[in-house]
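Student: Let's see this in three dimensions:
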Amino acid sequence: MSVLIVAPGRDSEAWVEALKNQHPGMNIYMYPEEHDPEEVEFALTWNHPRGLFKNYPNLKVIASMGAGVDHILSDNSLPENVTITRVVDETLTEDMGDFVLSQVMNHIRNLHGYVKSQYKKQWDRSQYKRPQNTNVGIMGLGVLGNAVADKLHKNFFKVSGWSKTEKNCENVTSYYGKDQLEEFLNNSEILVCLLPLTEDTENILNEDLFDMLPEGAYVINVARGEHLVEHDLMKMIDNGHLSGASLDVFREEPLPEEHPFWEHDRINITPHIASVTKPESVVPQIAENYDRMKENQDLKNKVELDRGY
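Tutor: Next up, the predicted model:
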């Protein structure tokens, strides 16, 4: 019985070390090193090559290295009856809350604008808003969405949230379903996307949605690049309906040098660092699931395949 780590472009050595510290007897292979596919029952992955896992006849579990699982579910050739798990980690949750709060504060105090003014040696002063007078709408009220909502509420923002199904979240004005989406958007001066990526949410950040936001609204995307229709965002910023955007995720990463986002003066770019998985923090839950698998016990943080998260 072996574990296979498949994470192109990531430092797999750190994961191996953390797993062996947690579980000294674990046999681990790092793809693409030579190994027997029939030995592998548990895979730990991020952005695996499409079609890879169909070559593992005894695979029982595919564990995501992070909170997202769209990189797994987008593979149409996954083995049948395999269980998929995701990471739920307090450190990731806290980091996401801190990051979104920093982006919201940067916007209402125009700190991004002052950085650009400094490069131009311009002494430009602008009016700012206070948290108490700012409505922030969060799309997606899962673990991360709830944490972000709580962080913003504790910093005196007015917070609302929208989700596919009804949620009761403390200190959040909640909306759900397609029928309540427009009302939610009408009241969102700053829109934060924390939705899971599914067939229903892909391309959801588009011109029609932006048009339902109040004039001058600001968009923050920390979910997935595929949520955003990039041309629509630039169009709505350039025509003045949106005041700008902060983007941490993109359809292609790293963002190509020729991409127009780099040169847009009202789009702030960060390189997918809002919340980064730390192996030593999440390996204990992965090792626990490995033991649960061996004992034929129910796994923690299982993904509901029909929902996509």
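
Student: Please make it C-alpha for all contacts and neighbour counts, starting now.
Tutor: Noted.

Student: Let me see the ranges of the helices in this protein.
Tutor: With helices called from DSSP state H, the chain shows them at 12-22, 70-73, 90-108, 111-120, 143-154, 181-186, 207-211, 230-238, 279-294.

Student: and those helices as a markdown table, adding mean neighbour count?
Tutor: Below are these laid out as a markdown table (neighbours: other C-alpha atoms under 10 Å):
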| stretch | mean neighbour count |
| --- | --- |
| helix 12-22 | 17 |
| helix 70-73 | 17 |
| helix 90-108 | 18 |
| helix 111-120 | 13 |
| helix 143-154 | 20 |
| helix 181-186 | 19 |
| helix 207-211 | 16 |
| helix 230-238 | 17 |
| helix 279-294 | 18 |
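
Student: To check against the first, give me the structure of this:
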Amino acid sequence: MLILSTEKLPDECKRLLPNARDQFNEDDVPKADILMLWPLQAKVFLPKAKSVKAVQTFSAGVDDFPFSLLPKGVDVFSNAGAYSVSVAEHAFALIMTLAKGIGKRDRTFRPYPLTGVNLMVLGGGGGIGSEVARIGKMGFNMYVIGVSRSFKRPELFDEKHNISELKDIIGKADIIVDTLPLTKLTDGILNYDMLSRVKENAIIVNVGRGETVVEEDVYRLLKERKDVRFGTDVFWRKNGVEDFNSKLWELDNFTGTPHTGGAYGNDVVKTNAIIEACKNVYNYITSGKAENKVRIEDYL
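Tutor: I've put the predicted structure just below:
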């Protein structure tokens, strides 16, 4: 079985996958059984991959994956969970910044208590959402409300809801953390109608995908309600490219970072993520029980 990787494979990967190559030429692609790559790279490789049976991405998100080019019957597996700790830590960095006024020089700023408050995690069933829930519960004794299709670690949540219930329950949360992937269902789910239902002094943080929040609507909300605070690590794409130049920066009740939550630039984090992808491919080959199989119908 021939496995081709667009990333240099650590020794652990070579031990697990002795048939994997991280150096190959164009002639190898039509013979590959499994491709390991970043979603945007699939546009180049899929048209040539005549024998491919499965694709493993190095990224957690797959909204950039060209599913329309995917041959029928080919499975796609994401690397969901590989960056969970980094992104969850980053979510709480944004929460702390908004709650405690870190970086503010205004003595009239009113700090926001965190211990014991209601934390709502959108996409709480995934790896990032579960880690956000764990930190909130264990670190701050928060009451944790999960909103997800399913839950990997249900014991971390005091309440569990389906996303179809969000409109009725969003007003219960003091802090809302959006970890949602971008799919047909979640695109623009946090629009003005939804956002206007948040409670007084709510903090909203997005570490999922920018387009799950409507930019114009969150801007309008923050202008109208100075009590609400919003932070994001993910921004909106303009002409297919994530654009960090948002007018939200002009608002005092906003903070943001330029999609650095995954800590991709950290060699240790990146290496560990590649190893997680290799482990998933190993499980696929040896038992057929790989995790994070993508529901392609969510994207087409």
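
Student: Distance to residue 61 of structure 1 for the helices of structure 1 - can I get that in JSON lines?
Tutor: Output for the helices of structure 1, formatted as JSON lines (distance: least, C-alpha to C-alpha, whole Å):
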{"stretch": "helix 12-22", "distance to residue 61 of structure 1": "16"}
{"stretch": "helix 70-73", "distance to residue 61 of structure 1": "12"}
{"stretch": "helix 90-108", "distance to residue 61 of structure 1": "22"}
{"stretch": "helix 111-120", "distance to residue 61 of structure 1": "44"}
{"stretch": "helix 143-154", "distance to residue 61 of structure 1": "22"}
{"stretch": "helix 181-186", "distance to residue 61 of structure 1": "36"}
{"stretch": "helix 207-211", "distance to residue 61 of structure 1": "37"}
{"stretch": "helix 230-238", "distance to residue 61 of structure 1": "35"}
{"stretch": "helix 279-294", "distance to residue 61 of structure 1": "8"}
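
Student: Tell me which of those helices lies nearest to residue 264 of structure 1.
Tutor: helix 230-238 (8.4 Å; C-alpha to C-alpha).

Student: so where in structure 2 does that closest one end up aligned?
Tutor: With TM-score structural alignment applied, helix 230-238 of structure 1 matches the range 215-223 in structure 2.

Student: What lies in contact with the matching stretch?
Tutor: For stretch 215-223 of structure 2, the external contacting residues (C-alpha atoms under 8 Å, 6 or more residues apart in numbering) are 191-192, 195-196, 228-230, 236, 247-248, 251, 253-254.

Student: ok so, going back, so for residue 303 of structure 1, which of the helices of structure 1 sits nearest?
Tutor: helix 70-73 (9.9 Å).

Student: Tell me who's in contact with the residue minimising distance to the centre of structure 2.
Tutor: By C-alpha atoms, centre = their mean, structure 2 has its centre lying nearest to residue 208, at 3.9 Å. By C-alpha under 8 Å, 6+ apart, the contact set of residue 208 of structure 2 is 178-182, 234.

Student: could you redo the last one with a cut-off of 6 Å?
Tutor: 178-181 (C-alpha atoms under 6 Å, 6 or more residues apart in numbering).

Student: Thanks a lot, catch you later.
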